[in-house]
Each structure stands twice: as C-alpha cells, then as structure tokens.
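A.B. asks: Just need the structure, nothing else, for what follows:
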Amino acid sequence: MTYGPPSNNGQRDGAQHYMRQKIEQASGVEQVLMLYDGAVKFLMVAKEAIARGDIEARSNANRRSMEIVAYLLDMVNPETGGEAGRTLFGIYTGLLKRMMQVDFQNNAEICDELITNIRTLRVGMAQALAVQSGGKPVTGNVVAAPASEGGEPARRNAVA
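C.D. replies: Just a heads-up that it's a prediction; the model follows:
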C-alpha cells in the first residue's frame, strides 16, 4: 500500500510516448528544427539561472545546449556536404565556442546572442523545409523570444 498524492506517471509516460512518436515520424529537417528549439530552450534556462546566480543550473542547461549543437556538428560532413556542409560546420563550431564562453564569463548577453543565432538558423532551415515540402507551411514550436529589460525582444546580430 502506498500513501501520499496519486502518481501522474501515466500522464508522463503518455507524454513521453507522444514525443517519441513525433520525433520518430519527423523528417530529418524537422528533427533539426526540434534540436534547434531544444538548444534555445536550454539557453533560456541558462540565462534565467545566471540571473538567479545559480551556477550549477546554468552549467547544466548550457551543457545540454552544447550537447545538442555538438550532435548537429557531428552530423555535418564538411568534406562531402558541399558548401552547405562547410558553412554549417563553421557555424556549429562557432556556436560551441561561444557556448563555452557562457560558462567562462557567466554572461547572459552571450545567451541572448546564441539564442538569436540559433533562431536565425531555424528560420533558414524552416524555409528549406517549406521548399522541400512543396511550399507547405512548416509546423512546430518556436521558443518565444526573451524580452529585454525594456520589454522589447532582444536583438543581436545573426550568424555570419
């Protein structure tokens, strides 16, 4: 016999099953969009942790975003992927270097810069998906932009 509040393991298992199916049924480009969304989500968590002074949470969230970008980097072959492969390899490498600076400098502005850059990549990838699917609208979640102190969305330079 167990005591305490009822467990919601059934709900959690159902949500995990749904997410697993969604990932398995997604095309390669759709999976990349999901990875971009995940990286942005973890960078936003890292930024919030910096604001709270929670070094461990910042480190954990930033590590998760770095793992996502490292996975994307591992999928790119700059030698056989043509110009797009070389470009993405350079972009992902630059993102990883910048993500390391989040931990070294404990700087929320770097998180904002990275979030903007990854969102720029996501827009380009979503456009590629739209072209690939014959102009059909792209579905999926876009992580909301963080507000700057003035309530305006934060603006940074795009990935070059």
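A.B. asks: C-alpha only now, for contacts and for neighbours.
C.D. replies: OK.
A.B. asks: Next one: the residue nearest in space to the middle of the chain relative to residue 30, how far apart?
C.D. replies: With distances taken as Cα atoms, centre = their mean, the residue of the chain nearest its centroid is residue 39 (2.0 Å). For residue 39, the distance to residue 30 (Cα to Cα, to the nearest Å) stands at 14 Å.
A.B. asks: ok, the residue nearest to the centre of the chain - contacts?
C.D. replies: Counting by Cα atoms under 8 Å, 6 or more residues apart in numbering, residue 39 makes contact with 64, 65, 66, 68, 69, 118.
A.B. asks: I figured the first one hits residue 42, correct?
C.D. replies: So that's residue 64. Yes: between residue 64 and residue 42 there is a contact under Cα atoms under 8 Å: 6.5 Å.
A.B. asks: between the two, which one's more packed in?
C.D. replies: More crowded of residue 64 and residue 42, by other Cα atoms under 10 Å: residue 42, with 22 against 18.
A.B. asks: host element of the more buried one?
C.D. replies: Following DSSP states H and E, one finds residue 42 within helix 28-52.
A.B. asks: residues in contact with the following helix or strand past that helix?
C.D. replies: Counting by DSSP H and E, the element after helix 28-52 in chain order, helix or strand, is helix 55-75. Applying Cα under 8 Å, 6+ apart, the contact partners of helix 55-75 are 32, 35-36, 38-40, 42-43, 45-50, 88-89, 92-93, 95-96, 99, 102-103.
A.B. asks: Second chain to compare with the first, below:
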Amino acid sequence: MANINNPYQVYRQTQIKTASQGDLVLMLYDGAIRFTKQAAAALEEKNWENSCNYFVRAQDIVEELDQTLDLSVGEVAENLHRVYRSMKYFLVRANMQKDPVLAGRVCKMLEKLRAAWAVVFSKSPGHEEREGSIGA
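C.D. replies: Next up, the predicted model:
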C-alpha cells in the first residue's frame, strides 16, 4: 500500500495502476536493468549484501517476465522463455561468482530486449513511449 505521506510513492502507484500492458512490461525491464546495474556497482564496491539483494530483485523481475509468457502462442514466446531462463542463470552466477562483467552482459541483453519491446509497443494503437518517465 502506498504511503500517503510520500508523494513519490503515491505517484508510482498511480502510474502503475493506470499503465497500459506495454508500459508495465517496459517498467519491468527498467526495474531489472536498474537492479542489475546496482548489483554490479555494489560488487565493484565489495558490498556483498547489497549486491545480493539487487541480484535477487533483478531475478524476481526476470521471473515475472518469464511467467507472463503465453507459451502456446508459438516460437517467439518459447525463445523468450529460453532467454529469460538464461538471464536468471547468469544473474545467479554473477551473484555467486561476484562477477560485475557477467552482470553487465545480462544488463546489455535486458537493454536490447527493452528497446525491441519499446518499438513493438510504440506501433500499437494508443501508445506513446514516455522515454525516461517509465521506471524513473
């Protein structure tokens, strides 16, 4: 539940409740990218506890993206499923091996997929990409 004393939290809750399905997917990508970058930065600082927490949050988002796939629709969903599973594996590995380079590779994969989805959603009726405002 949003803290009514925190205007940012109220804004974020409203943004999520009123977002289109496409915007929600992009927000998930934004969160996974942000947490993966934060995990890599925490690794560089040798802050193992924070890096672990950020990796877990990124993994949870990738899992959410994977769980929302409808595998009955065909090859694209199946391929995304494999990509998401690989990302989760590499996030776990980066966390266990304290490897910011591997985390960076996952982040680049997430950024490429986010960019592709942004193009797909921008072509759907009634959608406007709000660069920078999603997941800020």
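A.B. asks: Tell me which residue of structure 2 matches up with the residue nearest to the centre of structure 1.
C.D. replies: Residue 39 of structure 1 maps onto residue 32 in structure 2 when the alignment is built from TM-score structural alignment.
A.B. asks: Next: residue 25 of structure 1.
C.D. replies: Residue 25 of structure 1 maps onto residue 18 of structure 2 when the alignment is built from TM-score structural alignment.
A.B. asks: residues touching the aligned residue in structure 1 for residue 121 of structure 2, list them.
C.D. replies: Residue 121 of structure 2 maps onto residue 129 in structure 1 when the alignment is built from TM-score structural alignment. Contact partners of residue 129 of structure 1, counting by Cα under 8 Å, 6+ apart, are 29, 30, 138.
A.B. asks: again, but for residue 102 of structure 1
C.D. replies: Per Cα under 8 Å, 6+ apart, neighbours of residue 102 of structure 1: 62, 108, 110, 111.
A.B. asks: Could you report the neighbour count for the counterpart of the second one in structure 2?
C.D. replies: I take that to be residue 108 of structure 1. With the correspondence set by TM-score structural alignment, residue 108 of structure 1 lines up against residue 100 in structure 2. Residues lying near residue 100 of structure 2 (other Cα under 10 Å) number 22.
A.B. asks: Repeat that for residue 119 of structure 2.
C.D. replies: Neighbour count of residue 119 of structure 2, defined by other Cα under 10 Å: 12.
A.B. asks: hang on, the earlier thing: surely the match of residue 108 of structure 1 and residue 45 touch.
C.D. replies: No: counting by Cα under 8 Å, residue 100 of structure 2 sits too far from residue 45 to count as a contact (10.4 Å).
A.B. asks: Could you list the buried residues of the helix or strand containing residue 116 of structure 2?
C.D. replies: Counting by DSSP H and E, the element that carries residue 116 of structure 2 is helix 100-122. Using 16 or more other Cα atoms under 10 Å as the test for burial, helix 100-122 of structure 2 gives 100, 102-107, 109-111, 113-114, 117-118, 121-122.
A.B. asks: next one: stretch 18-28 of structure 2
C.D. replies: For stretch 18-28 of structure 2, burial by neighbour count (16+ other Cα under 10 Å) applies to 22, 23, 24, 25, 26, 27, 28.
A.B. asks: Against residue 41 of structure 2, how distant is residue 123 of structure 2?
C.D. replies: To residue 41 of structure 2, residue 123 of structure 2 is 35 Å away according to Cα to Cα.
A.B. asks: Which one of those two is surrounded by more residues?
C.D. replies: Neighbour count, other Cα under 10 Å: between residue 123 of structure 2 and residue 41, residue 41 has more, with 18 against 12.
A.B. asks: Quick one: map the more buried one onto structure 1.
C.D. replies: Alignment note (TM-score structural alignment): residue 41 of structure 2 maps to residue 48 of structure 1.
A.B. asks: Alignment lookup: residue 95 of structure 1 to structure 2.
C.D. replies: Pairing criterion TM-score structural alignment: the partner of residue 95 of structure 1 within structure 2 is identified as residue 87.
A.B. asks: what about its match, how many residues close to it?
C.D. replies: Neighbours around residue 87 of structure 2, by other Cα under 10 Å: 22.
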